[in-house]
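J.: Here is a sequence together with a model predicted from it:
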Amino acid sequence: MQSTTTSIEAYLDEIPEERKDAFTRLRETILENIPNGFVEQMSYGMIGYVVPHSIYPNGYHCDPKLPLPFISIASQKNFIAFYHMGIYAKPELLNWFITEYPKQSEQKLDMGKSCIRFKKMDQIPFDLIAELVQKISIQEWINCYESAFKK
């Protein structure tokens, strides 16, 4: 469920009441821990954390007019989604996350290639998310992206 809103404030207003606190805390966790240089903006109908064109003028290979995406969060129909391109692109980061997750959450890990789904708001491992967000600097992400995705 992509939102058609163009502002973060409007997106936050759309979030169901029973998810607002958890979603807000997830957003704050990202903002407090994301390395310098990433910018928060609406991206693909979600709140995204991107490498701006001022740092990476080439933009995203799928659409160079868009900045390079890194993390996104979304309120979907049945869960909060946390997308982290680093765990998709770096197998060692994915393995670390999969190992650490059960140490910090009683809930079984529910994830796709880059999407972690949180269905129980009281089971979001915020400390683990904070640690994950800190693990890749903006330059490391650009280097990883260029070696993994760009031809």
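T.: Nice, I can see it.

J.: For the rest of this, base every contact and every neighbour count on C-alpha atoms.
T.: Will do.

J.: Against which helices or strands is the top strand by length along the chain packed?
T.: In the chain, with assignment by DSSP state E, the single longest strand is strand 68-75. The contact analysis (3 or more Cα pairs under 8 Å, 6 or more residues apart in numbering; DSSP states H and E) places strand 68-75 against strand 46-51, strand 80-84, helix 85-89.

J.: how many degrees apart are it and strand 80-84 in direction?
T.: When axes from the mean of the first three to the mean of the last three Cα atoms, to 10 degrees is applied, the directions of strand 68-75 and strand 80-84 differ by 170 degrees.

J.: mind checking how far strand 68-75 is from the chain centre?
T.: 4 Å (Cα atoms, centre = their mean, to the nearest Å).

J.: Ok, stretch 4-15 next?
T.: Centroid separation between stretch 4-15 and its chain, computed with Cα atoms, centre = their mean, is 16 Å.

J.: Against that first model, consider the following:
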Amino acid sequence: MKIAANNVDEYIEAAPAERQAALRRMLALLREHLPEGFEERLGYGMPAFVVPHHLYPAGYHCDPSLPLPFVSFANQKNFVALYHMGLYASPDDMAWFKESWDAGACGKLDMGKSCIRFKNMAKIPWALLEQLASRMTPADWIARYESAFKSKS
């Protein structure tokens, strides 16, 4: 679901009212728990946190003029999505996340390759997302990215 916005706050304000609180909480969680070095911005039309060029000058392999994407979130037609590239690139982190989800009795995990879908805003496992956000530093992400993606491009 495309939302026209010039910044992250405008994006959240333009989302459906019933999802704004969850989107605000997601933003606050990422601001608080992501390790230092990630930079907040709109990326691909959604709130995102990236590794800026001053930390990773090579940028994103698909378009080196863009910073390296790490995590973003979006309001979609039927759900709120959290896109975490680190899970996609790291089988160990993916296994940890799935095991933690099951151990936390969070219900059925609705997930794509790097997209975690939340249809019920009241059942978002915030404590688990805090742990996920704090798991990977920019340096960790760069190393995983280079081993998982750069060798394939």
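T.: On my side now, so go ahead. These numbers were taken from a predicted model, which means no experiment stands behind them.

J.: TM between them?
T.: Laid over one another, the chains give 0.96 as their TM-score (TM-score structural alignment, normalised by the length of structure 1), with 151 aligned residues with a Cα RMSD of 1.1 Å.

J.: With Gln123 of structure 1 as the reference, name the closest of the helices and strands packed on strand 68-75 of structure 1.
T.: strand 80-84 (11.4 Å; Cα to Cα).

J.: how far apart are that closest one and its match in structure 2?
T.: Superposed on structure 2, strand 80-84 of structure 1 shows a mean distance of 0.4 Å to its aligned residues (mean Cα distance after the TM-score superposition for structure 1).

J.: hmm, back to that, any idea which of the helices and strands packed on strand 68-75 of structure 1 is most buried?
T.: strand 46-51 (a mean of 24; mean count of other Cα atoms under 10 Å).

J.: Structure 2: matching residues for that strand?
T.: Using TM-score structural alignment, strand 46-51 of structure 1 lines up with residues 46-51 of structure 2.

J.: which outside residues touch the matching stretch?
T.: Residues outside stretch 46-51 of structure 2 that contact it (Cα atoms under 8 Å, 6 or more residues apart in numbering): 3, 7-8, 11, 27, 37-42, 67-74, 138.

J.: How about stretch 91-110 of structure 2?
T.: Residues outside stretch 91-110 of structure 2 that contact it (Cα under 8 Å, 6+ apart): Gly86, Leu87, Tyr88, Ile116, Arg117, Phe118, Lys123, Ile124, Pro125, Leu128, Leu132.

J.: where along structure 2 do the helices fall?
T.: Counting by DSSP state H, structure 2 has helices at residues 8-14, 17-33, 85-89, 91-103, 126-134, 138-145.

J.: Check which helices and strands the fifth one is in contact with.
T.: Translated: helix 126-134 of structure 2. By 3+ Cα pairs under 8 Å, 6+ apart, helix 126-134 of structure 2 packs against helix 17-33, helix 91-103.

J.: Just send the ones you listed back as JSON lines, with distance to Cys62 of structure 2 and mean neighbour count too.
T.: Formatted as JSON lines, these follow (distance: least, Cα to Cα, whole Å; neighbours: other Cα atoms under 10 Å):
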{"stretch": "helix 17-33", "distance to Cys62 of structure 2": "24", "mean neighbour count": "16"}
{"stretch": "helix 91-103", "distance to Cys62 of structure 2": "22", "mean neighbour count": "14"}
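
J.: what's the closest of those to Ala81 of structure 2?
T.: Using Cα to Cα, those put helix 17-33 closest to Ala81 of structure 2, at 9.6 Å.

J.: I'd like to check the angle between the closest one and strand 68-75, please.
T.: Taking the same axes, to 10 degrees, one finds that helix 17-33 of structure 2 is oriented at 150 degrees with respect to strand 68-75.
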